[in-house]
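**Student:** could you work out the structure for the sequence below:
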Amino acid sequence: MSKQEDAGRLSARTLDSLPSSVARPAYELERTQVGIVHIGAGAFHRAHQAVYVDDLLPTHPDWAICAVSLNSHDVRDALRPQDGLYTLALLGRETQFRVIGAIRELLCARDEGASVLSRLAEPAVRLVTLTITEKGYCLAGDDLDVAHPDIAHDLAAPATPRSAIGYLVAGLRARRDSGVAPFTVLSCDNLADNGHRLRRAVLQYATRVDAALAAWIEADVAFPCSMVDSITPATDDALRERVHTALGLADAWPIQREAYTQWVIEDRFCNERPPFEQVGATLSTDIAGYDRSKLRLLNGAHSSLAYLGSLMELDSVGDAMGNLVLAGFVEGLMREHIAPAIALPRGLEPGRYIDAILDRFRNPSIRHRLSQIAWDGSQKLPVRLLSTITESMAQGRSIEALCLPIAAWMQFVRRQAQRGVALVDPMNELLQAVGQGCNGDPLHDVPAFLALGQVFGALADSPAFATALTRAYDVLGDGSPSMVSLAVAAYADVPAAP
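**Tutor:** From the prediction side, this is the model:
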């Protein structure tokens, strides 16, 4: 990069030229020390966990990040000339720009494997975090897929790994052999029970490599669970141009996210830990409770908006929230029918959490399409809404309002099938057959859907559920926008109390 190009690009040397409207690191970059290795240096990590670390570094400069990409060199090549700096655009009614400096080193394991292993072995590294998506864990169900090409390679050549699992075990082996305390391994992927699943995979791999090492890992290494949440739209040229205009400097890879962010971490570490609670993260022993709250309240409301809103011919979450009848129904669904029926984690105040969800839904800078949220309904509805219906029935609560979004999904499947539109769903062929066979008569259509045991499970055998679902399907009529609007208005006032 020439001096002229360098002068016009974000870097440590150009930080002082930033306008006052752009926030910058509140610490001296050269005084920081790497204490965290992060595997999976994608946009979500840089928009989420790295921002928490950036907030922490002014008072705890020994927790900076070494960001590792397993295969792609794109992030390294974009940000290394920028000294690891990049711009975060926080999307709200007004967009705010902030330069993040938490990543002090960038490595690509594919061609810098020795450097990655060396960094993992350093005593100063006390925490390894991961955002590698579910497929990066190389699982077959809940177990390690030993036939996966990367795992097969690593088992044959554990000193030169390719997989995240292989790197973790190689790094832990080096620390054990040199008498260095192990690092904590923290999964930050949106994967239920993520810490326990990662621990199982690591132990299964380590057992095949070195049984004594596996025993040491099992006894001494912590794999806390976590829950993360923040919408992070992809970087595009429009964002790069906005950032260039705001900074007066080019940034090869800025990122953007909504202002809202949540990070809940199981308080179980085997080495020193960053005081993340000082910068807004929640330390808890009930990650499952936070996961459950997100799935039922946030995701359950999302699915309700998706199917009812799609039938009303609305395009996005923002459009759906602009419909006062639908917005009122979904808010009531969360406050009166979902939150009271589920076991909330200690410390989560439902009213404030629901307020935050509604604010996110109304964010004009985030355009989340209902058609995308409607994908994979057969997989999502059992955990997002049907589980709440099951618990509500056990508590003697009304399930009438909760059945309306389920009936809307059925009407959505019927409409798409009869229009010849394929569903983005692993059960597409079966759902198409059911939808094409519908004739609009609730007594005919509802039993056809309830026969889908993969979706409804034991609820299919409940007369009370079948009755409530049939009633909701009937009220939706032909699934036209006008009929759906009337149904939503009618169900908005259904009481939830026993």
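
**Student:** please count neighbours and contacts with C-alpha atoms only from this point.
**Tutor:** Noted.

**Student:** so what does the longest helix along the chain touch, helix or strand wise?
**Tutor:** If you go by DSSP state H, the chain has its longest helix at helix 400-418. Under the contact criterion of 3 or more C-alpha pairs under 8 Å, 6 or more residues apart in numbering; DSSP states H and E, helix 400-418 touches helix 300-311, helix 428-437, helix 463-475, helix 481-491.

**Student:** contacts for the shortest one next, please.
**Tutor:** Applying C-alpha atoms under 8 Å, 6 or more residues apart in numbering, the external contacts of helix 428-437 come out as 410, 413-418, 422-423, 445, 448-449.

**Student:** now the other sequence, so there's something to compare against:
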Amino acid sequence: MQMNASSIVNQKAEWEKLGVKLPAFDHAAMTAATKEHPIWVHFGAGNIFRGFIAALQQRLLNEGLADRGIIAADTFDYDIIDKIYTPYDNLTMNVTLNPDGTTSREIIGSIAEGLRADSSDAAMMARFKEIFTDPGLQMISFTITEKGYALYRPDGSLMPVVQADIDEGPAHARHAMSMVTALLLERFQNGAAPLAVVSMDNCSHNGEKLQTSVMTIAKAWLEKGYVGQDFIDYLTDESKIAFPWSMIDKITPRPHKIVEEQLVKDGIEGMEPIVTSKNTFIAAFVNAERPQYLVIEDKFPNGRPALEKAGVYLTDRDTVNKTERMKVTTCLNPLHTAMSVYGCMLGYTLICDEMKDADIVALIKRLGYVEGLPVVVNPGILEPKAFIDEVVEQRLPNPFMPDAPQRIATDTSQKVGIRFGETIKSYIAEGRDLNTLVSIPLALAGWLRYLLAVDDNGNAFEVSADPLKDDLQAKLAGIEVGKPETFTNQLDDILSNASIFGTDLTKTVLADKIKAYFKAELAGPGAVRKTLHDAVNA
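**Tutor:** Coordinates of the predicted model:
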């Protein structure tokens, strides 16, 4: 069996015999209608999009609540389009990993087109201009990760590619944010129709980050004379261009061998994962947990799909912000990061296995229930304690959710300021005693110890990718595991960096606590375990 546009029509019985749910709409008609008059373009063609966002539109298509799908684009890894989208006619095998050990399979067919957002490809750029100048386009959305919006280097200077985009103007845009701004300019110059520009990335104030990046580039082009003030006015008029905020939550780990083997055993071809030239490990299938949440600020000046009928919460910005803060700063993401760095050092390769470790469970329970909940804001649509309960009792222990601490430890330097720094700031703002915190300084000490790339048995391991990895490891130079005396004041330069932690930790009592945990974890083999155990059981 091959997954393609022909087989989902001509081999329905065979697919259904394999327990695969098929699109319940005319896939060819949807594709043609979408290409002719697109309503939705999504940038970031990876797993969270394929396994969650595209599945939402499929639900609307299945129920006759929509007649058009989504156009997917990738701004970073063109192999995803060329090797995972095009050969399968933009179809995805979506495998849901249920907590009881069963799996559910559905072919997602709501993606009408897969495009490479490559500014050097004239044909692709012409197609994007065609799409963006269609007055019926309602929304463009993004899952490009938080760093996809970043324009600046850690030292505060513009990235060279962004500076070049600013100097050379809209016609030569290369960075994702420059490209989107240039396409919005095309829309402005061809009728100035409204549009919602929606970040669906898993980061705080995602709509604000997206808006800030777009406006930074647009205003720089204004200064250079590439655009007029009228374009700036268009971007800042919410009745024309809106940047709704959102909160997204669904764990979509990398393709797992067990799932691949089950699909291959059933005779489904082409399910073997590939590694792209940009080092993305991806397959024609997505495996993901069942729980999912998407909360979006209902600000769509040109209309939108009926997403509330697919389970999306459409609400106001304040509620989105509270829900997102609840998850990212308290109820899920901090737990994930804390357990990932310790899991890597303690030799774990699966999050579900970590949930059998009493010390790690104690670490994240204290982090969520004891340290986080006192300063969390209840968003009203989801209850924070119940959310943590689901995370700790169902989601993280799910043995059929093959998520790895190594994946979650990626880009930790970009995450700690939100995942821990926001709670620290809340404690300071509310006059709470920072000395009562244990799991937060333990998590931060664990991350810095993790950066030494030596596990708790004294063996070297590979630190996950992180844009600040080289810089941070250089600052830790000279510190040796097993020789605590090699640790002097090397952490000060890191802990004082408010751009990493959200605040200068050396001006708080937490710095000494982090240093003490860090030094204890250097003592030798088993020191990480002993420090963790002693701290969470004190």
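
**Student:** next, the mean deviation of the strand or helix carrying Gln163 of structure 2 compared to structure 1.
**Tutor:** Element membership of Gln163 of structure 2, judged by DSSP states H and E, is helix 160-168. Here the mean offset of helix 160-168 of structure 2 against structure 1 after fitting is 6.2 Å, by mean C-alpha distance after the TM-score superposition for structure 1.

**Student:** identify all contacting residues around that helix.
**Tutor:** Contacts with helix 160-168 of structure 2, where a contact means C-alpha under 8 Å, 6+ apart, come from 151, 172-175, 178, 217, 220-221, 224.

**Student:** of those, just the buried ones, ChimeraX syntax please.
**Tutor:** Selection command for ChimeraX covering only the buried members of those, criterion 16 or more other C-alpha atoms under 10 Å:
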select :151,172,173,174,175,178,217,220,221
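
**Student:** how about the contacts of helix 160-168 of structure 2 in JSON lines, adding secondary structure and distance to Thr92 of structure 2?
**Tutor:** What follows is the contacts of helix 160-168 of structure 2, written out as JSON lines (DSSP: H, G, I helix; E, B strand; the rest coil; distance: C-alpha to C-alpha, whole Å):
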{"residue": "Leu151", "secondary structure": "coil", "distance to Thr92 of structure 2": "32"}
{"residue": "His172", "secondary structure": "helix", "distance to Thr92 of structure 2": "33"}
{"residue": "Ala173", "secondary structure": "coil", "distance to Thr92 of structure 2": "30"}
{"residue": "Arg174", "secondary structure": "coil", "distance to Thr92 of structure 2": "28"}
{"residue": "His175", "secondary structure": "coil", "distance to Thr92 of structure 2": "27"}
{"residue": "Ser178", "secondary structure": "helix", "distance to Thr92 of structure 2": "29"}
{"residue": "Ile217", "secondary structure": "helix", "distance to Thr92 of structure 2": "35"}
{"residue": "Ala220", "secondary structure": "helix", "distance to Thr92 of structure 2": "39"}
{"residue": "Trp221", "secondary structure": "helix", "distance to Thr92 of structure 2": "39"}
{"residue": "Lys224", "secondary structure": "helix", "distance to Thr92 of structure 2": "43"}
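
**Student:** wait, which of the contacts of helix 160-168 of structure 2 is closest to Ala306 of structure 2?
**Tutor:** Proximity to Ala306 of structure 2 was ranked across those by C-alpha to C-alpha; first place goes to Ser178, at 29.8 Å.

**Student:** can you pull the contacts of the closest one?
**Tutor:** Taking C-alpha under 8 Å, 6+ apart, we find Ser178 of structure 2 in contact with 162, 165, 170, 214, 217.
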